[in-house]
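Undergrad: Let me see the structure of the following:
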Amino acid sequence: MPRTASRLVRAAAASLAVALALTGCAATTPAEPAASTETDAAVEHADLSLQLRFIANAQFAGSYMAQENGHYDDEDLTVSMTPGGVGIAIDPLVAQGTADIGISSAANVAMARAEGADLKIIGAGYQHSATVVMSLPENPIETLAELKGRKLGAVSSNFAMVIAFLEANGIAEDEVELVSIQGDAAPLLSGQVDAMMTIATSQPLVLEAQGIEPVLIPMAENNFDELDFTYIVTERTLADPAKRAAVVRFLRAEIAGWNDALADPEAAADLAVDVYGKDNGLDRAQQVAQATAQVSLFQTDDDAPGIFWLSDAGMERTLATLDKRGIDADESLFDTSILTEVYGG
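TA: As a prediction, the model looks like this:
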């Protein structure tokens, strides 16, 4: 079923309802990680580098909060954050040791592993796919079947994923005309395409700010769901006791930062606009909308101890979606031991 946004806050609430309906759970108060069991004498200060997967903006608000609210300091960590961007591949940077921790996607990690990279997913911010098919209210595409014979815009590097998504829903590649776009909504607004693939926390909010109520068809509701915004490290890091301990402390601090950001999206957006992304020309209203809308993506199954959790159901649907994309992966893609320790399991 498509969703038509009418207000930014209502859009966020609708996203939350979708995520909860998919998992059959209810929203819960964010859980705090277990306190460290290490004595002060046993904890060694660690310097860690975190590679973000895009330019500095509200998408990474939890990391900013962890820094600014002293959560990294509480764990005796110094964490340097490096923004990503177009053309920056996160997985090789982590695999090569340029970054200790990265934020990537399950698909990219699985493909890197297939090529020999010793990467593991140790947590996931987004519990469901944020990708949607977006169309305009004056030319709405309300079901995937209505894409047949229409022009669908997507970034060319995502064509294989889009084709797999269509085929998973009974639509052959030659039944839809794929058009390469840059990712913004201009081709949709100009009529160059009838619909476009985008992220729910991105272009739909841009249109909403212009008074346009886009029609959205979520991938997560249509046979193509997966964990995303995944935190990755190397197996080498996990095998090193000192480095592993530092990663446990990092995730504990990161979770605390994200709990802060999810509880106060406006403060999170302010850090993105005024501090970390101050040179990126960010619009505060859009950043508040993004920080608010992504709250629903962090909602976990009701039996999860807290955010970032790698549930059995989440891992299973991720592997099923990767299989539909022709990406070879199994349970070894994930390492749940870090979060188990973080939450005192």
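
Undergrad: alpha carbons only for contacts and neighbour counts from here, please
TA: Fine.

Undergrad: who touches residue 44 in this structure?
TA: The contact partners of residue 44, taken as C-alpha atoms under 8 Å, 6 or more residues apart in numbering, are residue 76.

Undergrad: looking at this, it is in a helix?
TA: No. Counting by DSSP: H, G, I helix; E, B strand; the rest coil, residue 44 falls outside a helix, being coil.

Undergrad: At which residues are the strands of the stretch 101-250 of the chain located?
TA: Assigned by DSSP state E, counting those that start in this stretch, the stretch 101-250 of the chain shows strands spanning 101-104, 119-126, 131-135, 151-154, 177-180, 195-199, 215-218, 228-234.

Undergrad: Mean neighbour count added to these, as TSV?
TA: Converted to TSV, these look like this (neighbours: other C-alpha atoms under 10 Å):
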stretch	mean neighbour count
strand 101-104	25
strand 119-126	25
strand 131-135	25
strand 151-154	24
strand 177-180	18
strand 195-199	24
strand 215-218	26
strand 228-234	24
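
Undergrad: Another for comparison:
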Amino acid sequence: MTPTRSNLRRLAAGAAVAVGALLLSACAGGTASGPTETSAENGAESGDLGELTVQLSWILNEEWSGELIADAEGYFTDAGLTSVQLVPGPSSGVPELLSGTADLSLTDALSVGAAVANEGAPLKVIGATFQKNPFTIASLADGADITTPEDMIGKKIGVQDSNRAVFEAFLAANDIETSEVDIVPVQYDPAPLTTGEVDGLIAFVTSQSVAIELQGIEVTDLLFADNGLPFVGHVITATDEMIATRRDALKAFLEAEVRGWTDAVADPSVGAQLAVDEYGTDLGLQIESSTASATAQAELLVVSDETAANGLFTISDDLQEQTLASLATSGYELTAADLFDLSLLDEVYEANPALVDAQR
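TA: The predicted structure follows:
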């Protein structure tokens, strides 16, 4: 189910407030806070599989609704884990995995693919929360109105440092040289677009674009996924060593994740409420905007016809090939075996077929 632009406007009530809060808190980092007592109460006698530390790519807001629900409802402990520590970003997660300070990361496929291709990093993607990456070039409908990649030529495009690589990959995918666009360094605040400092802005379709429209300003979105750069997002990534030595713990994590995100899709307000009231209390989040973002995220990015058929976090052969092709446009030549190991998720669903049925 994909919402139209008018759907996103309705989902966006209060989104501008949330974006402002995120911008102020983006580099706060720190460790996760949350209802650990609740998790202990709800969890069955467990702990045989030990603890896991999970590095998130972004701050601890509703973007991680499924993880927050899995923790609060005791799904991690039900699955046999002692505890799961959710460490907020921003971070690609790759350094933490390679240094051993994190057991798992939730990050973007391009960062993982680049590390595997360039450094021979022993990493594998074992599942993906987002079936479609959220990147877009947002522009004003009554301004530059960028509807095709070629429309970017000669325009000022606001690009955050952390998104420079993905933007260059987007240009390469569309045979556009970096010299053909005017790249303007910006932060995550959408203000440079609304004030006319830039003609277009790298944004998340479920975040900044929605926030701008809340101001009564119509946005044109040029989605990377629909314009030459499709790849999975929020990929669950582990080292080869973790897969070999703690396979059962990783499978327990995946099982709990599926349960958490099934709940998050069924009622996005649950994860939003947890983010506002429990886990992101230092971020100044607002329930209306967090719910809007969580709803748009669930509908646009998390579910698809393929997840309905095969289960959340699955990555079809076609989507694997699309992701690899997007990596190849940046010079990262990999095979599916180099980047993906979906055997753990297959085993989880084989042992728990009701998990797929619960998503329908």
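
Undergrad: Mind checking the TM-score on these two?
TA: After superposition, the two chains reach a TM-score of 0.84 (TM-score structural alignment, normalised by the length of the first structure), with 313 aligned residues with a C-alpha RMSD of 2.3 Å.

Undergrad: wait, which of the strands of the stretch 101-250 of the first structure is closest to residue 275 of the first structure?
TA: Among the strands of the stretch 101-250 of the first structure, strand 101-104 comes nearest to residue 275 of the first structure, with 20.2 Å by C-alpha to C-alpha.

Undergrad: and for the closest one, what are the contacting residues?
TA: So strand 101-104 of the first structure is contacted by 48-53, 90-91, 94, 228-233 (C-alpha under 8 Å, 6+ apart).

Undergrad: now the strands of the stretch 101-250 of the first structure as JSON lines including distance to residue 307 of the first structure?
TA: Shown next, in JSON lines, are the strands of the stretch 101-250 of the first structure (distance: least, C-alpha to C-alpha, whole Å):
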{"stretch": "strand 101-104", "distance to residue 307 of the first structure": "15"}
{"stretch": "strand 119-126", "distance to residue 307 of the first structure": "7"}
{"stretch": "strand 131-135", "distance to residue 307 of the first structure": "20"}
{"stretch": "strand 151-154", "distance to residue 307 of the first structure": "30"}
{"stretch": "strand 177-180", "distance to residue 307 of the first structure": "35"}
{"stretch": "strand 195-199", "distance to residue 307 of the first structure": "20"}
{"stretch": "strand 215-218", "distance to residue 307 of the first structure": "21"}
{"stretch": "strand 228-234", "distance to residue 307 of the first structure": "12"}
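
Undergrad: what's the residue closest to the geometric middle of the first structure?
TA: By C-alpha atoms, centre = their mean, the first structure has its centre lying nearest to residue 229, at 3.0 Å.

Undergrad: wait, what's in contact with it?
TA: Contacts of residue 229 of the first structure by C-alpha under 8 Å, 6+ apart are 103, 104, 105, 124, 125, 126.

Undergrad: ok, residue 170 of the second structure - contacts?
TA: 224, 228, 229.

Undergrad: Show me what the last one aligns to in the first structure.
TA: Alignment note: residue 229 of the second structure maps to residue 224 in the first structure; criterion TM-score structural alignment.

Undergrad: what's its match in contact with, if anything?
TA: 129, 165, 168, 321.

Undergrad: Any idea how many residues pack against residue 118 of the second structure?
TA: Neighbour count for residue 118 of the second structure, taken as other C-alpha atoms under 10 Å: 11.

Undergrad: Thought residue 332 was touching it, still the case?
TA: Yes. Using C-alpha atoms under 8 Å, residue 118 of the second structure and residue 332 qualify as a contacting pair, with a distance of 7.5 Å.

Undergrad: Identify the contacts common to these two.
TA: Counting by C-alpha under 8 Å, 6+ apart, nothing touches both residue 118 of the second structure and residue 332.

Undergrad: what about the residue lying farthest from the centre of the second structure, which helix or strand?
TA: For the second structure, the largest distance from the centre (C-alpha atoms, centre = their mean) belongs to residue 45, which lies 31.4 Å off. Assigned by DSSP states H and E, residue 45 of the second structure belongs to no helix or strand.

Undergrad: Residue 130 of the second structure versus that one, what's the distance?
TA: 32 Å (C-alpha to C-alpha, to the nearest Å).

Undergrad: And for residue 64 of the second structure?
TA: For residue 64 of the second structure relative to residue 130 of the second structure (C-alpha to C-alpha), the value is 11 Å.

Undergrad: for residue 47 of the second structure, same thing?
TA: For residue 47 of the second structure, the distance to residue 130 of the second structure - C-alpha to C-alpha - is 29 Å.

Undergrad: go on, residue 146 of the second structure?
TA: Taking C-alpha to C-alpha, one finds residue 146 of the second structure at 25 Å from residue 130 of the second structure.

Undergrad: Also residue 167 of the second structure?
TA: Distance from residue 167 of the second structure to residue 130 of the second structure, by C-alpha to C-alpha: 19 Å.

Undergrad: Residue 260 of the first structure contacts residue 62, doesn't it?
TA: Yes. Between residue 260 of the first structure and residue 62 there is a contact under C-alpha under 8 Å: 7.0 Å.

Undergrad: So the two - more neighbours on which side?
TA: Using other C-alpha under 10 Å as the criterion, residue 260 of the first structure and residue 62 rank with residue 62 on top: 24 against 21.

Undergrad: any idea how far the more buried one is from residue 253 of the first structure?
TA: Distance of residue 62 of the first structure to residue 253 of the first structure, computed by C-alpha to C-alpha: 10 Å.

Undergrad: What of residue 190 of the first structure?
TA: In this view, residue 190 of the first structure and residue 253 of the first structure are 45 Å apart by C-alpha to C-alpha.

Undergrad: Likewise for residue 217 of the first structure?
TA: Distance from residue 217 of the first structure to residue 253 of the first structure, by C-alpha to C-alpha: 35 Å.

Undergrad: Please apply the same query to residue 314 of the first structure.
TA: For residue 314 of the first structure, the distance to residue 253 of the first structure - C-alpha to C-alpha - is 23 Å.

Undergrad: Of those two, which one has the most company?
TA: The residue with more neighbours, out of residue 314 of the first structure and residue 253, is residue 253; 29 against 21, by other C-alpha under 10 Å.

Undergrad: Now do the same for that one: its match in the second structure.
TA: Match for residue 253 of the first structure (TM-score structural alignment): residue 256.

Undergrad: so who does that match touch?
TA: Applying C-alpha under 8 Å, 6+ apart, we find residue 256 of the second structure in contact with 70, 75, 76, 78, 79.
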